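Asks: Just a sequence and a predicted model for now, questions to come.
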Amino acid sequence: MNPAPSSALFAGPFALGTLSAPGGPAFPALVTADAQVLDLRVAFDDERLTTRTLLESWETALPRLRALPEDTGRARMPLAEFRVHAPIAPRQVFQSGANYRQHVIDLHVAHRAPGDDRPEEERRAEAAEIMDRRAAEDLPYVFIGLPSALTGPYDDVVLPAWAEKPDWELELAVVIGRPAHRVPVEEALDHVAGYTIANDLTDRATVFRRDMPQIGTDWLRSKNAPGFTPLGPWIVPAASVGDTGDLRLTLKLNGETMQDESTADMIFDVARMVSYASQTARLLPGDLVLTGSPAGNGMHWGRLLRDGDVMDAAITGLGAQRTRCVAEEAR
């Protein structure tokens, strides 16, 4: 069984998850704040129900979900009896890059170009100027991830043999609840069902194409290995989370705090990121919009992931995940 945090599971009276009993199929679940589980296939009288199909009718489903924790006539089961999977199987994953000011400045310094012998202070000042200009010009950066990279919040993370510099990147993930296409910033949050935790791992050695620099970044290679994005454990409804402008993101590596930052350091907030992605793509219920990672990754510390490492990640109100790194050769 996957572990559940001993402290408060999440903000609000309930959250959504995808669980399974030993030897049984995964099913959509409502998890209450006191760590009890209701099978939503039973509650909605639909054996084919999934978390994603639930989100496809979010406006009508949400009132029913809100009533379930108070319904004492329904059978409940202890969360500890179940395995916790990634809470959603999205059709599309939108990933935000360079969205935390201090994080980008640190990366700019760590990814020093060959032959750039300028002092660190000068390179930091250059990165800060770039970030300030992007904010002033309102230029978010979004690229596409693969759903096959997602894994559960307590599953082992396999480090591919070819990944020379695997790194962590804790992120607030937005879960879409209504189709969104070309929505203005002022309406973007109306399309958000809730939030969850993502740890968007990156192999720093393959981010940039050294064989053909003019191509730029190679996100397929650097970010989309199977299981490179632990997700969950829960989808917490947006109303329970409230304002996402000052949530705390913390990631510990083997018990040592590496990331500890607020979403207040975002250059572009949740509404802006959702709106921006929707200007090109049609966002669908269950899709994810990852909003970038704060300062404190492995490149900053000079310490990348290796076999046996344990990552503990948490975001205010969304719960916590624990994943262990396993070298591909060790499996």
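Replies: That came in fine, so what should we check first? Numbering: from 1, shown residues only.

Asks: From now on I want contacts and neighbour counts done on CA atoms only, so please keep to that.
Replies: Noted.

Asks: Against which helices or strands is the lengthiest helix in the chain packed?
Replies: Counting residues, the longest helix found in the chain (DSSP state H) is helix 120-137. If contacts are counted by 3 or more C-alpha pairs under 8 Å, 6 or more residues apart in numbering; DSSP states H and E, helix 120-137 sits against helix 101-110.

Asks: packing partners for the helix it packs on?
Replies: Using 3+ C-alpha pairs under 8 Å, 6+ apart: helix 101-110 touches helix 120-137, helix 298-301.

Asks: this is the other structure I want to compare:
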Amino acid sequence: MATPPQRQVPFALVRLAADAGAPFPGLVVGDHVLDLRAALPGEADTVAGLLEHWDASLPRLRALAGDPAQPWQALDGLRVLAPVEPRQIFQSGANYRQHVIDLEVAHRPKDDPRPVEQARAEAAALMDRRAAEDLPYVFVGLPSSVTGPYDDVVLPAWAEKPDWELELAVVIGRRAHRVSEAAALDHVAGYTIANDLTDRATVFRRDMPAIGTDWLRSKNAPGFTPLGPWLVPAEFVDDPGKLQVTLKLNGDTMQDESTADMLFGVARLISYISESAELLPGDLVLTGSPAGNGMHWGRLLRDGDVMEGTITGLGTQRTRCVAEAAATS
């Protein structure tokens, strides 16, 4: 047995599998893990079960995290899966100020007479007004797009412009319907990392431009939402509005921005979503992606690319892109 942790430290939840065995929930402390099926028999068969009764689960998890007498084992040799299996995924778009300013300037008409500096200043003023007066932009994703934090990402043969979008993901721990912004964070179990992949070529319908965006086609291929590695409880995240979001592509930094650049913070997003829908324990709220996507760099994803996504205090996910033909040959 691996040497157990000797003192209580912050912990996280994880879903793991050994060889071909069934997934199981684990409690991570440092580089050790505790199988919660044995530690909490009948109570912790799944992470979803823990989240369904989060108020009761949390104190038990705190006690276990500080108990060196538990049968801790090394994480090495275990497959790390997506930390949650959400029933619903709510995704925020155009939610980073700098990112939207970049898009506004990049896509302005060719005959726009304004200097770039003026266009940026006016776009910035527009974003400030939007944050103060407008509503978040949120759409719904499919749970079947979720994959693990170290799994290969298959790029479908039809995806002409696959792109990365690293995001802070919020995990719901209490049902939330019509909650105020002031009470919204009370419904958060914790946070994790999501890479919300998008095929830019299919975002807008070519056959019916007036109908607008097609998020089903562009964002929901199997594996297009690498998630994890950990679910870090909210009590260990001092301020979700002050986290650094960093994505590297083949070792080169492409995104590197603070969540302070969000137009609508976590509490505002949850409150807004809950006005129309009921958020359930284990659901995800993806908070949008900062500047530095592939369209900005003129470099989209291709076979063999490796993405590394890190958010302060939430770990790092590492996924390799595999073209569909290569993945199925």
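Replies: Alright, I've got the coordinates. Predicted, not measured: the structure shown is a model, and the values here were computed from it.

Asks: returning to that earlier point: any idea of the angle the longest helix of the first structure forms with helix 101-110?
Replies: Relative orientation of helix 120-137 of the first structure versus helix 101-110 (axes from the mean of the first three to the mean of the last three C-alpha atoms, to 10 degrees): 140 degrees.

Asks: so which of the helices and strands packed on helix 101-110 of the first structure comes closest to R209 of the first structure?
Replies: Among those, the nearest to R209 of the first structure by C-alpha to C-alpha is helix 298-301 (17.9 Å).

Asks: And the helices in the second structure?
Replies: For the second structure, the helices defined by DSSP H occupy 36-39, 47-52, 54-65, 97-106, 116-133, 181-184, 215-219, 266-276, 294-297, 324-328.

Asks: Give me the mean distance between the first one and the first structure.
Replies: Once fitted to the first structure, helix 36-39 of the second structure is off its aligned match by 1.0 Å on average (mean C-alpha distance after the TM-score superposition for the first structure).

Asks: In the first structure, which residues correspond to that helix?
Replies: Taken onto the first structure by TM-score structural alignment, helix 36-39 of the second structure occupies residues 40-43 there.

Asks: Quick check: F204 of the second structure vs W158 of the second structure, distance?
Replies: As for F204 of the second structure, its distance to W158 of the second structure is 15 Å (criterion: C-alpha to C-alpha, to the nearest Å).

Asks: Straight-line length of stretch 139-146 of the first structure, end to end?
Replies: Criterion C-alpha to C-alpha; first-to-last residue distance in stretch 139-146 of the first structure is 23 Å.

Asks: I meant stretch 288-298 of the second structure, not that one.
Replies: End-to-end distance (C-alpha to C-alpha), stretch 288-298 of the second structure: 20 Å.

Asks: residue range for it in the first structure?
Replies: Using TM-score structural alignment, stretch 288-298 of the second structure lines up with residues 292-302 of the first structure.

Asks: Can you get me a residue count around the equivalent of N199 of the first structure over in the second structure?
Replies: Residue correspondence, TM-score structural alignment: N199 of the first structure in this structure matches N195 in the second structure. Neighbour count of N195 of the second structure, defined by other C-alpha atoms under 10 Å: 30.

Asks: wait, N195 of the second structure sits on E167?
Replies: Yes - taking contacts as C-alpha atoms under 8 Å, N195 of the second structure lies within contact range of E167: 5.9 Å.

Asks: burial count for I215 of the first structure?
Replies: Counted with other C-alpha under 10 Å, I215 of the first structure comes out at 10.

Asks: From V207 of the first structure, how far off is it?
Replies: On the measure of C-alpha to C-alpha, I215 of the first structure and V207 of the first structure end up 11 Å apart.

Asks: With G97 of the first structure instead?
Replies: From G97 of the first structure to V207 of the first structure the distance is 12 Å (C-alpha to C-alpha).

Asks: What of E328 of the first structure?
Replies: 20 Å.
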